[in-house]
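**Student:** here are the coordinates; sequence isn't available:
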């Protein structure tokens, strides 16, 4: 089979782009949809079920924090995220992620943390409310629905 693929690519090099892309990018993994039942621990009405107990956290607002205009501007706006990634790359000498959706998603998590809690020190991590996590994930989804979720600090 490998020989056939190599022959096909030698015949038409543009086929390499099709070989490198996943076939059908269908969501999989853990990704509850917006219309699913609201969990009983949710106050704002926009949370979705989370895989672990520590991630089952709501913003606690009557009008969901993920619907604030500032959330759209500071956390979801792609130009703001691009600028923040450039700043992070230049200041901390981090390489950009080649997957733009994942890069935006992870930067949006960092932006939310900065917006909500201010600058945190090394090893200080906070759980992002479910409603905000899913708003970010809906905007910048993983094509296979594979998310790491909250990871506790190794320092604490």
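**Tutor:** Cool, got the structure. As the structure is a prediction and not an experimental result, all values here were calculated from the model.
**Student:** every contact and neighbour count from this point should use C-alpha atoms.
**Tutor:** OK.
**Student:** and the most centrally placed residue in the chain, how far is that from residue 61?
**Tutor:** Nearest residue to the geometric centre of the chain (Cα atoms, centre = their mean): residue 105, 3.2 Å. Noted for residue 105: a distance of 23 Å to residue 61, by Cα to Cα, to the nearest Å.
**Student:** what do you get for residue 146?
**Tutor:** Taken as Cα to Cα, the span from residue 146 to residue 61 is 28 Å.
**Student:** also residue 6?
**Tutor:** For residue 6, the distance to residue 61 - Cα to Cα - is 57 Å.
**Student:** let's bring in a second model and compare:
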């Protein structure tokens, strides 16, 4: 039954999702408790319509400053690294921080499909890497 998530969009209640490559990634914002709570506070249909999402995850200037923080903590990045891929990665980090606050090292959560799609639209590239669980 779970596999059917990749075959249809019946699981999406915000009308901003699309089928993703894995079942885990087929997740609507309304299915994630802390995300749904943020939306209820603002009476929104989708987390991507939230002012906090736009400011935290799509604003290039905010993402740029967060990238500097990321580089300071993680070390230098390859000069050939595509900037949109880095911005997208930082946007995912910012989304997780905004919703779940502090997850801790090697703890990851799946970001709702609608949010992933909006971030990918803002910071496009040829290839996208789907959600990956942290290595033990």
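**Tutor:** That came through fine. Quick caveat, the model's predicted, so the values are computed rather than measured.
**Student:** if we can go back for a sec, which residues touch the aligned residue in structure 2 for the residue nearest to the centre of structure 1?
**Tutor:** Under the alignment (TM-score structural alignment), residue 105 of structure 1 maps onto residue 88 of structure 2. Residues near residue 88 of structure 2 by Cα atoms under 8 Å, 6 or more residues apart in numbering: 119, 120, 123.
**Student:** the last one matches what in structure 1?
**Tutor:** What that stands for is residue 123 of structure 2. Match for residue 123 of structure 2 (TM-score structural alignment): residue 140.
**Student:** ok, and the closest non-adjacent residue to that match?
**Tutor:** What sits nearest to residue 140 of structure 1 in space, not counting adjacent residues and going by Cα to Cα, 6 or more residues apart in numbering, is residue 101, at 5.0 Å.
**Student:** Provide the secondary structure category for the one you found.
**Tutor:** Secondary structure, DSSP: H, G, I helix; E, B strand; the rest coil: residue 101 of structure 1 is helix.
**Student:** how deep is it tucked in, by neighbour count?
**Tutor:** If you count neighbours by other Cα atoms under 10 Å, residue 101 of structure 1 ends up with 16.
**Student:** tell me the contacts of it?
**Tutor:** Counting by Cα under 8 Å, 6+ apart, residue 101 of structure 1 makes contact with 140, 141, 142.
**Student:** wait, the first one touches residue 102, no?
**Tutor:** Yes: between residue 140 of structure 1 and residue 102 a contact is recorded at 6.9 Å, counting by Cα atoms under 8 Å.
**Student:** in structure 2, which residues correspond to stretch 10-18 of structure 1?
**Tutor:** By TM-score structural alignment, stretch 10-18 of structure 1 lines up with nothing in structure 2.
**Student:** straight-line length of that stretch, end to end?
**Tutor:** First-to-last residue span, stretch 10-18 of structure 1, Cα to Cα: 14 Å.
**Student:** contacting residues around the helix or strand harbouring residue 7 of structure 1?
**Tutor:** Taking DSSP states H and E as the definition, one finds residue 7 of structure 1 inside helix 2-11. By Cα under 8 Å, 6+ apart, the residues outside helix 2-11 of structure 1 that reach it are 15, 16.
**Student:** for stretch 124-136 of structure 2, same thing?
**Tutor:** Residues contacting stretch 124-136 of structure 2 (Cα under 8 Å, 6+ apart): 21, 25, 84, 85, 106, 107, 108, 110.
**Student:** centre of the chain to it, how far?
**Tutor:** 11 Å (Cα atoms, centre = their mean, to the nearest Å).
**Student:** residue range for stretch 9-26 of structure 2 in structure 1?
**Tutor:** Going by TM-score structural alignment: stretch 9-26 of structure 2 matches residues 39-56.
**Student:** now do the SS call for residue 104 of structure 2.
**Tutor:** Under three-state DSSP, residue 104 of structure 2 comes out as coil.
**Student:** quick check: the aligned residue for it in structure 1?
**Tutor:** Aligning on TM-score structural alignment places residue 104 of structure 2 opposite residue 121 in structure 1.
**Student:** and that match, how far from residue 6 of structure 1?
**Tutor:** 50 Å.
**Student:** ok, the two, which is more surrounded?
**Tutor:** Higher neighbour count among residue 121 of structure 1 and residue 6: residue 6, with 14 against 7, using other Cα under 10 Å.
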